[in-house]
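Visitor: dropping a prediction and its sequence here:
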Amino acid sequence: MEQQQKDPMERIREFSKEARELQDDSMDFDASSTEARLEQTLRELQARVGEQHAALDELRSQANGSLEAAAHASDDPRQKLQQLIVVKDAYQRLKPTATLLPAPKSVLPALLAARTIQRNVQGTKEAITSTQRQITRIEATLRREEANLHDANLLTQAMESRIERLRVQHEDHSHKNPAQLARELIAGKRAQREGYDAEMQHLGEAMDNFINDYLAGMIAAEELGGPVVGDMLDVEDDTLAAGFTKKGRAKSSKKPLSTKSRQRRIDQIWGSKAVVADDEEPPTEAEAADAEMRQLLEDLFATLIGPGGGKAYYQLQKDSATSRFLVRAKVAQFHPKDATKLRLIDFGRELDD
């Protein structure tokens, strides 16, 4: 039993040893041997070339006429028959000649195979590059067509939904008299108006909060010579009280202005329109800018809904950071020929008439 188990193991070891020896033999490249084989192959090729040159010279010496004339069929039947006999004799002489093959140890077959493989690899690489470019173009076209198809499907769904709503509405209206339709239309318009009023109130509150919490301080900073609105987001009252340098940087707040000097500066910039009671504190720069923004918006809205409609302009008393901000925010626009006139943009019409 033990002898039977050893025999397979011995055969496996012998097979592994023989395979390793064969692999070593096939991977054993001797540089000197390869160079000698290359030189031998080169000599064989040169000898073959010499033989061909000698045969060509002999053929030229034996030719009675020119080679060009012998290479073409003659118009004379007898001369043409003679040419055919010569060609037949040449084929009969070459037929028993053995084909020239490289020597068994020649590297010429390997070189020819390497050249063929190299050409095939280069052609495959070029084909891969060309195919990749085609795939890129096709993928881009496919994505574009898929986007167009998606848009078309959305449009189709919207149109189908609209058609279905119109059909249901038509069927509903066909069963009602004109009085019922009029009452429903009035109720719908009233509900729509209430919704618009509620939304306008909500947007107004949001605008008031935005002006009070963020915008007023930034407008006051720009008016005082500081950065434009948006460049300095959090503007404190102490920063506004200290003021800004000629380069637009905030001054140090170690020596703040006195109350009278600060109030005088506010009156010079924003005016003294607001009447302040004796027991109330004077407005700050941000509060003055807030009041100016709200007053300007009210004036612009009044001009918009006034006799001139959307074409009328409001006459500004002076150039201010408030008016410049509204223009930059695309909320209002100056007159094309007069920068002292301003109006709100009617978003239902073109930007310019």
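Guide: That came through, no problem.
Visitor: for the rest of this, base every contact and every neighbour count on C-alpha atoms.
Guide: Will do.
Visitor: in a strand, Thr239, correct?
Guide: No. Counting by DSSP: H, G, I helix; E, B strand; the rest coil, Thr239 is not part of a strand but helix.
Visitor: residue contacts, it?
Guide: Applying C-alpha atoms under 8 Å, 6 or more residues apart in numbering, we find Thr239 in contact with Ala250, Lys251, Ser253.
Visitor: now the residues you listed as a markdown table including distance to Leu142, secondary structure and neighbour count?
Guide: Shown next, in a markdown table, are these (distance: C-alpha to C-alpha, whole Å; DSSP: H, G, I helix; E, B strand; the rest coil; neighbours: other C-alpha atoms under 10 Å):
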| residue | distance to Leu142 | secondary structure | neighbour count |
| --- | --- | --- | --- |
| Ala250 | 56 | strand | 19 |
| Lys251 | 60 | coil | 18 |
| Ser253 | 63 | coil | 13 |
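Visitor: out of these, the closest to Tyr214 would be?
Guide: The nearest member of those to Tyr214, counting by C-alpha to C-alpha, is Ala250 at 17.6 Å.
Visitor: that closest one contacts Gly225, correct?
Guide: No. In this structure Ala250 lies outside contact range of Gly225 using C-alpha atoms under 8 Å: 9.4 Å.
Visitor: in TSV, list the contacts of Thr239 along with distance to Asp237.
Guide: TSV is the format used below for the contacts of Thr239 (distance: C-alpha to C-alpha, whole Å):
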residue	distance to Asp237
Ala250	12
Lys251	13
Ser253	10
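Visitor: tell me which of those residues is nearest to Arg328?
Guide: Using C-alpha to C-alpha, the contacts of Thr239 come closest to Arg328 at Ala250, 23.3 Å.
Visitor: grab the nearest non-local neighbour of that closest one.
Guide: Excluding its sequence neighbours, the residue lying closest to Ala250 (C-alpha to C-alpha, 6 or more residues apart in numbering) is Phe244, at 4.4 Å.
Visitor: I'd say Asp319 and Thr340 touch.
Guide: Yes. Checked against C-alpha under 8 Å, the pair Asp319 and Thr340 is within contact range at 7.1 Å.
Visitor: this is the comparison structure:
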Amino acid sequence: MAQTQDEVLSNIRQYIAEARDLQDEQMDFDASSTEVRLEQTVQELQARVQEQQAALEKLRARSKVDVEKAAYASNDPREKLKQLRAVKDAYKTLAHVPPFLPGKDSALPALLAARTLQETIVGTKEAISSTEAQITNTEGKLRREEANLQDAHLITEAMEARIERLRTRQVDRSQKTSAQLAKDLIATKQAQTQAYEEECTRLTKALHDFLEKHLSAMLAAEDLGGPVVGDILDAGNETLAAGFTKNGKAKSLKKMPSDTRRQRTIDQIWGLQAMPEDEEPMTEAEAADSEMSELIQHLFTTLMGPGGGKAYYELGRDSAAARFLVRSKIAQFHPKDAWKIRLIDFGRELDD
């Protein structure tokens, strides 16, 4: 059975580790003896070079032929034939001459073997790095292709289920009269309308709960001169009653304002509607909650009115509620009149 890529890489890594251990292994040797052997090898090679140079000079002295010119093939066919015969004779003569081999104690074989081994190790390391990079790249492509294949299977299953439903519906419609089809369509629309109304009621309740428990106190703090919504999360009734300094910091709770002064502040900021006569006076958070609820109701009424998503609602004052809706990307001011605001109609046509 052929080896897998993981097994091949494991074997290569094991070989590299063993070669490195052998290379790093300490060996007992005589340094002086090694130096002597290296010196003898150098002298031997130098002597061999001098011998070859002497032979070459002797050949040049005896021969009348220009060696540099004879090294290239002549254009004359006869001269070229002589050159080929000379080369042939030289090969025949040298074939019987034993090749030069270093002595028994020479360090040249070990040096050549070490150089070859080093080149092999470097090349193997580069090949391993390149192979690992290719494997990583291939694995990434494989994961992407598998994800695409899974998406394709899911899309195919969804399309097949959709086609089956359409076929079943078409068969059912073909077996019903026009009156039955109209009745089914009316029942479907009524069920959708009821589901939308229930969802709208649920979302409205969740919105009022969020306003009452979290947002109203932060809106009141911003209207009273405190930090903007989100910068303070624990603004209690006592903190709102004490108010804020010009720098937006909460005032000390030791000097709480009187109820009359407190209600006068509420009346000045949120208006007379914030203090009904037949009920208990509102707190700052309750007044902000009431203002936000009324603003949202007016914005929805404007959106569903004759002007649709292009109509604006005119504000009575610059309130924290309006600024919060704009910062939250729920509403937008008129580009030329900051006293007008409208909800962003997410359901409008793209070409509007």
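Guide: Perfect, I can see it now. Quick caveat: nothing in here was measured; it's all calculated off a predicted structure.
Visitor: quick check: TM-score for this pair?
Guide: Once superposed, chain against chain, the TM-score is 0.85 (TM-score structural alignment, normalised by the length of structure 2); 327 aligned residues with a C-alpha RMSD of 2.3 Å.
Visitor: how far away is the residue nearest to Ala250 of structure 1 from Pro96 of structure 1?
Guide: 110 Å (C-alpha to C-alpha, to the nearest Å).
Visitor: ok so, going back, more neighbours: Asp319 and Thr340 of structure 1, which one.
Guide: Thr340 (15 against 11; other C-alpha atoms under 10 Å).
Visitor: trace the more buried one over to structure 2, please.
Guide: Aligned counterpart of Thr340 of structure 1 in structure 2: Trp339 (TM-score structural alignment).
Visitor: burial of the closest residue to its match other than its chain neighbours, as a residue count?
Guide: Leaving out its chain neighbours, the residue that sits closest to Trp339 of structure 2 by C-alpha to C-alpha, 6+ apart is Leu315, at 5.3 Å. Using other C-alpha under 10 Å, Leu315 of structure 2 has 14 neighbouring residues.
Visitor: equivalent analysis for Phe347 of structure 1, please.
Guide: 9.
Visitor: what's the answer for Ser323 of structure 1, then?
Guide: Neighbours around Ser323 of structure 1, by other C-alpha under 10 Å: 25.
Visitor: and it, what helix or strand is that in?
Guide: helix 321-328 (DSSP states H and E).
Visitor: mean deviation, that helix versus structure 2?
Guide: By mean C-alpha distance after the TM-score superposition for structure 1, the fitted helix 321-328 of structure 1 averages 1.0 Å away from its aligned residues in structure 2.
Visitor: from the contact counts, what lies against that helix?
Guide: helix 216-223, helix 285-304, strand 332-334 (3 or more C-alpha pairs under 8 Å, 6 or more residues apart in numbering; DSSP states H and E).
Visitor: between those, which gets nearest to Gln52 of structure 1?
Guide: strand 332-334 (94.7 Å).
Visitor: that closest one: what's the following helix or strand?
Guide: Immediately after strand 332-334 of structure 1, counting by DSSP H and E, sits strand 341-344.
Visitor: the longest helix anywhere in structure 2: average distance to aligned residues in structure 1?
Guide: Counting by DSSP state H, the longest helix found in structure 2 is helix 108-174. Its aligned residues in structure 1 lie a mean 1.5 Å from helix 108-174 of structure 2 after superposition (mean C-alpha distance after the TM-score superposition for structure 1).
Visitor: does the aligned partner of Pro104 of structure 1 in structure 2 belong to a helix, a strand or coil?
Guide: Using TM-score structural alignment as the criterion, Pro104 of structure 1 maps onto Lys104 of structure 2. Of the three states, Lys104 of structure 2 takes coil under three-state DSSP.
Visitor: tally up the residues packed near Lys104 of structure 2, please.
Guide: 8.
Visitor: Lys80 of structure 1 too?
Guide: Lys80 of structure 1: 15 surrounding residues under other C-alpha under 10 Å.
Visitor: hang on, isn't Asp267 of structure 2 packed against Met275?
Guide: Yes. Asp267 of structure 2 lies in contact with Met275 (C-alpha under 8 Å); the separation is 7.1 Å.
Visitor: overlap in contacts, Ala250 and Gly225 of structure 1.
Guide: Gly243, Phe244.
Visitor: separation between Gln40 of structure 1 and Met200 of structure 1?
Guide: 100 Å.
Visitor: so these two - more neighbours on which side?
Guide: Set side by side, Gln40 of structure 1 and Met200 show more neighbours around Gln40, with 16 against 12, by other C-alpha under 10 Å.
Visitor: test my guess that that one contacts Pro104.
Guide: No. Here Gln40 of structure 1 does not reach Pro104: they are 11.4 Å apart, not a contact under C-alpha under 8 Å.
Visitor: just give the closest residue to Arg343 of structure 1, not the sequence neighbours.
Guide: Nearest to Arg343 of structure 1 is Tyr313, by C-alpha to C-alpha, 6+ apart, at 4.8 Å.
Visitor: start to end distance for stretch 303-314 of structure 2?
Guide: Start-to-end, stretch 303-314 of structure 2 (C-alpha to C-alpha) is 13 Å.
Visitor: going by neighbour count, list what's buried in that stretch.
Guide: Leu303, Gly309, Ala311, Tyr312, Tyr313, Glu314 (16 or more other C-alpha atoms under 10 Å).
Visitor: same thing with stretch 37-51 of structure 2?
Guide: Arg37, Leu38, Gln40, Thr41.
Visitor: tell me the helix or strand right after whichever strand or helix holds Ile12 of structure 1.
Guide: Using DSSP H and E, Ile12 of structure 1 sits in helix 2-26. Of the helices and strands lying after helix 2-26 of structure 1 in sequence (DSSP H and E), the nearest is helix 31-62.
Visitor: after superposition, how close is whichever helix or strand comes after that next one to structure 2?
Guide: As assigned by DSSP H and E, the chain's next helix or strand after helix 31-62 of structure 1 is helix 67-70. Once fitted to structure 2, helix 67-70 of structure 1 is off its aligned match by 2.0 Å on average (mean C-alpha distance after the TM-score superposition for structure 1).
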